[in-house]
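**Student:** structure here, sequence nowhere to be found:
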């Protein structure tokens, strides 16, 4: 069976980062659930902090720097996505939004996505439903029902505890189910002709 590609996009700004910690735990739970279903998986993390300057340069110049293009291609070729952002001023971070502004319009169509976020207060959890979910729905992705938010009180001893652990496991099951029921994503061929030679010759 072809291994599925689970891409984990984290927009944490600091090291260490609770955003990255949540992303890693979501990825671990999702990979374990896929393994339980007999679906091999390869997990690929993307840390947006490492691409901050290139994201801005792409926005200004209109084309991706060489070091950023592999990250965009990885997202486009994913069989499933886990995306986690810190919440600032009741919405996703600018870095997170800027990166997904650069993803192709059709790149995430019918792609399973698990959304997560971290913030300094549980009140920010509403941003998952009024900011992240609408954005990925606009991109025509399939956002799993359970979103996962982690506030400072959800962490103890550096790991997810109690109800947070339950949300992580439930979201992982939902994502794994969506990935398992789909055929593996075919990577786009940049040299594939989208117009036939007959159309080119006739000008159609």
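**Tutor:** Yes, it's here. Because the structure is predicted, anything quoted here is derived from the model rather than measured.
**Student:** rest of the way, CA atoms for contacts and neighbours
**Tutor:** Will do.
**Student:** where is the longest strand in this protein?
**Tutor:** Of all the elements of type strand in the chain, the one with the most residues (DSSP state E) is strand 80-88.
**Student:** give the other helices and strands that it contacts.
**Tutor:** Using 3 or more CA pairs under 8 Å, 6 or more residues apart in numbering; DSSP states H and E, the elements in contact with strand 80-88 are strand 4-10, helix 18-36, strand 112-118.
**Student:** any idea which of the ones you listed is most buried?
**Tutor:** For the helices and strands packed on strand 80-88, the stretch with the most neighbours on average is strand 112-118, a mean of 28; neighbours defined as mean count of other CA atoms under 10 Å.
**Student:** just after that strand, pick out the following helix or strand.
**Tutor:** The first helix or strand that comes after strand 112-118 along the chain, using DSSP states H and E, is helix 127.
**Student:** chain center to the following helix or strand past that following helix, what's the gap?
**Tutor:** As assigned by DSSP H and E, the chain's next helix or strand after helix 127 is helix 133-138. Taking the mean C-alpha point of helix 133-138 and that of its whole chain, the gap between them comes to 12 Å (CA atoms, centre = their mean, to the nearest Å).
**Student:** and if you look at stretch 141-152?
**Tutor:** Distance of stretch 141-152 from its chain centroid, counting by CA atoms, centre = their mean, is 11 Å.
**Student:** putting a second one here so we can go through both:
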């Protein structure tokens, strides 16, 4: 089972990456407990900021960005984690999905998560992330995770840990239900379209 973790943290160290690491570990543990080996790969968006902007301006993606696209396209599931800004996702996070080739996430199981300064931004999950991934035709896991700064403090980490465990359990069941994902190639659509045209003539 190949799982790609997309994390949009803008600082180092990053609470967004910390949340992504914990979610990835929990999902891997749950899937492996069911007898399925897991391969985790990470796509860090911070080093890709300039290639993403270049792709938005020119329509062409460089080698580093193409490699990230390949990692996402080759996954059986995606964990997507963004920092919250003004009750929405970060611009860098959104821009990556704006330049991601169309249909890459079609029928892809996705676990969404976000980190932010306060709990007030937690609605970013349902008001911004879930609609975007639904628009991209992904299969969004029902239980997302939001982590505020206070969730990483002493005495409150157990609550975050419980939310992560519950979300990982839901997502691992979704992954197993969907099974290994057939790789989608845009060229296949072009070939199918050409065959339809030829059959009509």
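**Tutor:** Here it is on my side, so go on. The shown structure was predicted, so the numbers you read here are calculated from the model rather than taken from an experiment.
**Student:** can you pull the TM-score for these?
**Tutor:** Remark: TM-score between the superposed chains equals 0.91 [TM-score structural alignment, normalised by the length of structure 2]; 200 aligned residues with a CA RMSD of 2.3 Å.
**Student:** make CSV from the helices and strands packed on strand 80-88 of structure 1 and add distance to residue 178 of structure 1 to it.
**Tutor:** Supplementary listing: these in CSV, determined by distance: least, CA to CA, whole Å:
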stretch, distance to residue 178 of structure 1
strand 4-10, 12
helix 18-36, 10
strand 112-118, 6
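**Student:** figure out which of the ones you listed is closest to residue 46 of structure 1.
**Tutor:** When these are ranked by distance to residue 46 of structure 1, counting by CA to CA, first place goes to strand 4-10 at 4.8 Å.
**Student:** picking up where we left off before, buried ones in the longest strand of structure 1, by neighbour count?
**Tutor:** Counting neighbours by 16 or more other CA atoms under 10 Å, one finds that the buried residues in strand 80-88 of structure 1 are 80, 81, 82, 83, 84, 85, 86, 87.
**Student:** aligned counterpart of the fifth one in structure 2, please.
**Tutor:** Aligned against structure 2 by TM-score structural alignment, residue 84 of structure 1 finds its counterpart in residue 81.
**Student:** middle-most residue in structure 2, spatially?
**Tutor:** With distances taken as CA atoms, centre = their mean, structure 2 has residue 80 as the residue nearest its mean C-alpha position (2.6 Å).
**Student:** quick one: that one from residue 35 of structure 2, how far?
**Tutor:** Residue 80 of structure 2 is 24 Å from residue 35 of structure 2, where distance means CA to CA, to the nearest Å.
**Student:** ok, now residue 114 of structure 2?
**Tutor:** Applying CA to CA, the value for residue 114 of structure 2 to residue 35 of structure 2 is 29 Å.
**Student:** and residue 145 of structure 2, by the same measure?
**Tutor:** Residue 145 of structure 2 sits 25 Å away from residue 35 of structure 2, going by CA to CA.
**Student:** more neighbours: which of those two?
**Tutor:** Neighbour tally, residue 145 of structure 2 and residue 35, criterion other CA atoms under 10 Å: the higher count belongs to residue 145, 21 against 8.
**Student:** my guess is the more buried one contacts residue 166. True?
**Tutor:** No: contact status for residue 145 of structure 2 versus residue 166: not in contact, 9.3 Å apart, counting by CA atoms under 8 Å.
**Student:** what sits against whatever residue of structure 2 lines up with residue 142 of structure 1?
**Tutor:** With TM-score structural alignment as the criterion, the equivalent of residue 142 of structure 1 in structure 2 is residue 139. The neighbours of residue 139 of structure 2, taking CA atoms under 8 Å, 6 or more residues apart in numbering as the test, are 106, 107, 108, 109, 110, 133.
**Student:** skipping adjacent residues, who's closest to the equivalent of residue 41 of structure 1 over in structure 2 in space?
**Tutor:** Structural alignment places residue 41 of structure 1 opposite residue 38 in structure 2 (criterion: TM-score structural alignment). Of all residues not flanking residue 38 of structure 2 in the chain, residue 1 sits nearest, at 4.7 Å (CA to CA, 6 or more residues apart in numbering).
**Student:** give the contact list for the one you found.
**Tutor:** 36, 37, 38, 39, 75, 76, 180.
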